[in-house]
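> give the three-dimensional model of this entry:
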Amino acid sequence: MSIRPTFEELYDPRRTLDSPSYKILGPNDKPTEGANIGLFINNRRDIHLAEMPKPSPAPGHVLVRMRATGICGSDVHLWHDGRIGHHVVNDDMCVGHEPAGEIVELGEGVTQWKVGDRVALEAGIPCFLASCEQCRLGRYNGCPVLAFIGVPPWHGALTRWHVHPQEWCHRLPDNVSYEEGALCEPLTVALSGIQESGIMLGDPTLIGGAGPIGLATLLAARAAGAEPIVITDLHQSRLDVAKSIVPTVKTVLIDPSVSQEDQAKKIVEAAGQEISVALECTGFEGSIGTAAFCLRYKGCLTILGVGRSIQSYPFMRLSLNEMSIKFVNRYANQHARAIRLVSGGVIDLKPLVTHRYKIEDALEAFRVAADPKQGAIKVHIQDLS
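Modelled structure (predicted):
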């Protein structure tokens, strides 16, 4: 009989900050030096730091000192809207699902890691039971009981220490920094989109949105040989970043007052031809519709972004042109691939991090990440001391 605890026991989604072992920090409170700190949100749109006990690794798990953790758009979405799809913030929960760090303690039975190993953490933890069809087929991102840290009800890794199953840690080569290791999480989403779209060398490609996922997708699409590439966004500053990391990309600034059809004409004009593959990274209905009007006959529209639960698309445009619509639900079997691409110099993620904060300043970091006017692409919480 296994002595390994269940995920529910280890990451108890019912724990709240009402426990006496947790201390909510007010705006003027300074954290205890060296304490375990986490960034919490709740269903009242509050955001606060809290001190909590330093965890101990359970059997089969490792304790990781977080060195770099990215703030994702979905973290901000959970804070503002209190939900993503059927994942609802019902109580205080710690966010963060883009972490990399150093293993500092081993749980019983851990043999594949040693103290001091540098790792990126894969956030989605499936059941991996033989009775689970999706896990058995290698599509574990579709596991019906998948626990994704930092998404309700599971607590995340925007903390100083985090306990994680040993199987879902990925070794970082010496030439991959903690910062790059954390960036591999959004890159895995981009790689899933590239794979799902079936993109080929020389495919005219549209990328909707120049946020972190859009820019990671731009880098991956360039590495995959897409040409020409057009990227769109509402903010010129983000398009400028896109141009700086891939100088050959065509950029189109979106005007919300322009119809989807007319916006698509500008995109097609920039590309010099209709688009074969559209990789939509925003989840916004208007951006998805615009992409549909850009596609050529038999084109493929792959949606990576997260948007409203109910949306309307130009059905007849899609239908009469036999276009494919595909969706990407996070990722599976992509982390090792992402790390190889970064380690081998095929993809350079470093320009994506525009703001860096200590965990004690995580509240300010979160607010910067939530405000497009701040010009942030990827905001990181880092502890490299």
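> for the rest of this, base every contact and every neighbour count on C-alpha atoms.
Noted.
> residues touching Ala157, list them.
Contacts for Ala157 were tallied using Cα atoms under 8 Å, 6 or more residues apart in numbering; they are 38, 66, 69, 94-99, 149-150.
> quick check: it vs Ala336, distance?
20 Å (Cα to Cα, to the nearest Å).
> Ile254 too?
35 Å.
> that older thread, who wins for neighbours among the contacts of Ala157?
Among the contacts of Ala157, the one with the most neighbours (other Cα atoms under 10 Å) is Pro99, at 33 neighbours.
> secondary structure class for Ile288?
helix (DSSP: H, G, I helix; E, B strand; the rest coil).
> quick one more, to check against the first:
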Amino acid sequence: MTDNLSAILYKKQDLRLEQRPIPTPKDDEVLLKIHSVGICGSDVHYWADGQVADFVVKAPMVLGHESSGVVESVGKKVTHLKPGDRVAIEPGVPCRTCKFCKNGRYNLCADVVFCATPPWNGNLCRYYTHAADFCYKLPDNMTLEEGALLEPLSVGVHACRRAGVTLGSKVLVTGAGPIGLVSMMAARALGATKVIMIDLVKSRLEVAKQLGADHVVHVTKTTSKEEAAAKILDALGEQPDKVIECSGAQASIRIALEVTESAGVIALVGHGEHDINISIADAACREVEVRGVFRYVNEYPLSLAMVASGKVDVKKLITHRFKLEDTLEAYETARTGAGGAIKVVINCVKQ
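Sure, this is the predicted structure:
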């Protein structure tokens, strides 16, 4: 056991495959033989731009945070996992002692160690150590690929929970990328009666329809917020009471504010420009709530249950598979969307 091939980002557009030492787990950690790692939009931005928002790559960093693996060994304090267990890896490990952690909002912990977020290494490699209590054992009817996709699904579940999606909700999802799609699937699993999606790309909307969206609406860069709202109302038959905004685009946020039902909720998932010009007077008068969404918190168990029960089929999101040795090609596919790429997954097991 000496091969720990790792995908290391040195700087903008400088991604290298190199060997690194196999780490030793601490008392409360497990050593994992990584199996599947999905490529997230943030991974692509780190590679292409060298940063995501205020997180800047200043030193070599192993990429990857949507992952699953098999337990190779355990620290002496770990009792709930054993070698051979297949697990999904929740990539953010908080301090556990600050007020946010103690209040159950550990995703807001200022000292969270999050995979592949500078300065912390990710797990696009053969072997990786992680806090045992943030590893979730997979049931026999779930694959390791499905385990890796619990990460983006947890984002969608958290977004829906922040928006208050429940039985009978009428949900609009803006943006039909991977996070928009898992948000739509999560909304359906949580009981939403109607789910409608909008996007600029027709092919993505076709996928959304196949995955369970009741209605889809194609908009263009020249579509006004009033025109978009009219299309949504025509398709849905009524105003949505919950909106999951996954694009981060100013135009989409304006559409959300225009179309949301009075007393409804808009959950902002997509992170776009820092400064966005929107008018909130009408929304304020109608008591429309706008809520932020950051990663997820206590969502992995529910996401796992959704997949294990068959309520959500994340396998349908996977369009491309690559070996670890072909990481550069995998990232280019994810960046360009070549071949209709939605979710690109890398297999890290030595072939």
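> on that earlier part again, go through the contacts of Ala157 of the first structure and say which is closest to Pro204 of the first structure.
Glu98 (30.4 Å; Cα to Cα).
> which residue lines up with Pro59 of the first structure in the second structure?
Taking TM-score structural alignment, Pro59 of the first structure has Asp27 as its aligned residue in the second structure.
> right, and that match touches Thr79 too?
No: Asp27 of the second structure is not in contact with Thr79 according to Cα atoms under 8 Å; the separation is 10.6 Å.
> now the contacts of Ala157 of the first structure in a markdown table, with secondary structure?
Below are these laid out as a markdown table (three-state DSSP):
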| residue | secondary structure |
| --- | --- |
| Gly38 | strand |
| Met66 | strand |
| Thr69 | strand |
| Cys94 | strand |
| Val95 | coil |
| Gly96 | coil |
| His97 | coil |
| Glu98 | coil |
| Pro99 | strand |
| Ile149 | coil |
| Gly150 | coil |
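> quick one, helices of the second structure?
41-49, 99-102, 144-148, 150-163, 178-189, 202-211, 225-236, 250-259, 281-285, 300-308, 327-336 (DSSP state H).
> dump the ones you listed into CSV; add distance to Arg86 of the second structure and mean neighbour count as well.
Below are these laid out as CSV (distance: least, Cα to Cα, whole Å; neighbours: other Cα atoms under 10 Å):
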stretch, distance to Arg86 of the second structure, mean neighbour count
helix 41-49, 24, 20
helix 99-102, 27, 14
helix 144-148, 7, 25
helix 150-163, 13, 27
helix 178-189, 23, 27
helix 202-211, 27, 18
helix 225-236, 42, 17
helix 250-259, 39, 22
helix 281-285, 47, 13
helix 300-308, 13, 20
helix 327-336, 23, 18
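> next one: Tyr128 of the second structure from Asn103 of the second structure, what distance?
29 Å.
> excluding its backbone neighbours, what's nearest the residue nearest the centre of the second structure?
The residue lying closest to the centre of the second structure (Cα atoms, centre = their mean) is Pro152, at 2.7 Å. Distances taken as Cα to Cα, 6 or more residues apart in numbering place Ile179 nearest to Pro152 of the second structure, at 6.4 Å, with adjacent residues excluded.
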